[in-house]
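S.K.: model this:
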Amino acid sequence: MPELPEVEVTRLSFADRIAGARIQSARMGKALRWPLGLDPQALAGRTVQGVRRRGKYLLLDLDQGVLLLHLGMSGSLRFDAAMPEAALHDHFDLVTSQGVLRLNDPRRFGAVVYCDSESAPQALKLLGGLGVEPLGGEFDADAFHAALKKRKAPIKQVLLAGDVVVGVGNIYASEALFLAGIRPTLSAARISKPRSLRLHAAIREVLARAVAKGGSTLRDFSNAQGESGYFQLEAMVYDRKGEPCRVCGSPIRMIRQGQRATYYCTVCQKR
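M.R.: Sure thing, here's the model as predicted:
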């Protein structure tokens, strides 16, 4: 599924182009994960003031209210001056004076939700439990270590939970743990301060590098201009089961944690 870098890459690919656009109409197709929350045509006449990201959510700030968009497991956004007639998996169109924003989502686990504000109950339900942003200044190394000391679960699971730091999904958790030399099965509470500092830096580095590479295209991800990402071409461990470690040459191992695949090197990540 699209992770934080892919969502940020998507945001960057259309945020400047849609800012200031006046909404002319909106169309909802088949039901998505959550209801829109108002008649789509009630959006007509409103203005898109900007596009932000919170974790894996995109927030379209309107002059009245906010639209929360989530790409789910297989969703993608396109923004163009015009779009062909909606196809089977095109479930939301926002027609504006500067182009059409379209959500394509074959599995329909994504969502478009309207809220009067970020303090509205539905917005708080979706965003209120999210941890700090890993690429922002609020991601403090000391606070990160203090939060890990309170968790006995394996560090990979703690990172995926998203309440300590948001958006470090499956791909990038494996990559950051490799870079920090930490085994994914180690209890978060047992990670020393020096090692937590390395992990803190690794999370920032891996996510920033992924954004710079356009994200990862493992199946069908593309940004709002239809461009693929290339981070997966330089992944150190993710999806490389049995292949030699790029550092020590040992075979990369794959295990299951919480029904998710975890990749690591038994030599470079001794504990």
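S.K.: Please make it C-alpha for all contacts and neighbour counts, starting now.
M.R.: Fine.
S.K.: The chain: helices as residue ranges?
M.R.: All helices of the chain, identified by DSSP state H, fall at 4-18, 121-127, 141-148, 155-161, 170-180, 193-212.
S.K.: residues in contact with the closest residue to E6 other than its chain neighbours?
M.R.: Leaving aside its chain neighbours, E6 sits nearest to G215 (4.8 Å; criterion: CA to CA, 6 or more residues apart in numbering). Residues near G215 by CA atoms under 8 Å, 6 or more residues apart in numbering: P5, E6, V9, S228, G229, Y230, F231, Q232.
S.K.: tally of neighbours for the nearest residue to the fifth one once chain neighbours are set aside?
M.R.: The shortest distance from G229 to any residue other than its chain neighbours is 4.1 Å, reached at G214 (CA to CA, 6+ apart). G214 is surrounded by 24 other residues when neighbours are defined as other CA atoms under 10 Å.
S.K.: Alongside the first, I'd like the structure of this one:
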Amino acid sequence: MPEMPEVETVRRTLIPLVKGKTIEKVILWYPKIVATDHEHFLTELPGKEIIDIDRYAKYLLIRLSDNLTIVSHLRMEGKYHLTTPNAPKDKHDHVEFIFTDGTALRYNDVRKFGRMQLILTGTEKQATAIGKLGPEPNSPEFSDQYFIASLKRKKKNIKNTLLDQKTVAGLGNIYVDETLWQSGIHPLSSANKIPADKVKELRRNINETITIATKERGTTVHTYLDANGQTGGYQKMLKVYGHAGEACSKCGTTLEKIKVSGRGTTFCPKCQVMYQ
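M.R.: All right, here's what the predicted structure looks like:
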């Protein structure tokens, strides 16, 4: 699933492709991608200009004229690419925005898990799941004090706590595994038992990892591509994710992989301390 660095990279690569373009027509080949009223989506968008593209956590916020926003979540394998209306349709192309300049933006999603919602700009937290999310990494709200207090209220394990998006938003399986390893915290540690100094270290590692991964244009380990069809670069820097059975680069112990609520989780049994 694209995580915060990948979605930010998609945002940055989409802007020069579509900003300032006016939508002429919308085609829904698979209407379920749109979670709001389909007819409203089809009839309201023609004539609207793409003003800008913002992001919160893993959500793209496509800003349109007349105070409208398309909230787009890529889920597992969603991708956008610029093409032309007469280009052959890929079997996984599900939504097409045709522009007045003769180009078209297509949304492609192998698993069909991605979703779009058309809402009034400014109502993101009221009208979508964004309102349930915690603060982003590197935001003023994601402070040491906030993180320590939040984890003290969590009885479940730290892996699930970081994945649920309510304590900190934008992390997924890749960056959770990496930052827990960097911080020396076992993924099954009880979140509320982790010492304050380790929580601070974890917060620093989350912020730094997200910053570096964004600079590297995200991580491609399966199918992630940006809006230009380019892969990320952070996969070359991964230390634990995808490296189960290999030697830990810190201590040489063989990295292990377990399932945590169905999610593959790689860790070092020596370096990462269990807090219970």
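S.K.: follow-up on the earlier one: relative to H70 of the first structure, which of the helices of the first structure is closest?
M.R.: Ranking the helices of the first structure by proximity to H70 of the first structure (CA to CA) places helix 4-18 first, at 8.7 Å.
S.K.: Which secondary structure elements does that closest one sit against?
M.R.: Counting contacts by 3 or more CA pairs under 8 Å, 6 or more residues apart in numbering; DSSP states H and E, helix 4-18 of the first structure packs against strand 48-54, strand 57-62, helix 193-212.
S.K.: if we can go back for a sec, take the contacts of G215 of the first structure and lay them out in CSV including distance to Q98 of the first structure and neighbour count.
M.R.: Output for these, formatted as CSV (distance: CA to CA, whole Å; neighbours: other CA atoms under 10 Å):
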residue, distance to Q98 of the first structure, neighbour count
P5, 25, 28
E6, 23, 27
V9, 20, 22
S228, 23, 20
G229, 25, 23
Y230, 29, 17
F231, 30, 20
Q232, 33, 17
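S.K.: Tell me which two in those are the farthest apart.
M.R.: Most distant of these, by CA to CA, are V9 and Q232, 14.5 Å apart.
S.K.: corresponding residue for the residue nearest to E6 of the first structure in the second structure?
M.R.: Aligned counterpart of G215 of the first structure in the second structure: G218 (TM-score structural alignment).
S.K.: ok, the residue lying closest to R108 of the first structure once chain neighbours are set aside - contacts?
M.R.: In space, and not counting its chain neighbours, R108 of the first structure is closest to L32: 5.2 Å by CA to CA, 6+ apart. Applying CA under 8 Å, 6+ apart, one finds that L32 of the first structure lies in contact with H91, R108, F109, G110, A111, V112.
S.K.: at 7 Å what do you get?
M.R.: R108, F109, G110, A111 (CA atoms under 7 Å, 6 or more residues apart in numbering).
S.K.: so where do the strands sit in the stretch 1-150 of the second structure?
M.R.: Assigned by DSSP state E, counting those that start in this stretch, the strands in the stretch 1-150 of the second structure fall at 23-28, 50-56, 59-64, 68-73, 79-83, 93-99, 104-108, 115-120.
S.K.: Kindly state which of the ones you listed is positioned closest to L180 of the second structure.
M.R.: Going by CA to CA, the one of those nearest L180 of the second structure is strand 50-56, 22.9 Å.
S.K.: quick check: angle from that closest one to helix 4-18?
M.R.: Relative orientation of strand 50-56 of the second structure and helix 4-18, computed by axes from the mean of the first three to the mean of the last three CA atoms, to 10 degrees: 180 degrees.
S.K.: now strand 50-56 of the second structure against strand 68-73, angle please.
M.R.: If you take the same axes, to 10 degrees, strand 50-56 of the second structure sits at 40 degrees to strand 68-73.
S.K.: Would you check the span in the first structure matched by strand 50-56 of the second structure?
M.R.: Against the first structure, strand 50-56 of the second structure falls on residues 48-54 (TM-score structural alignment).
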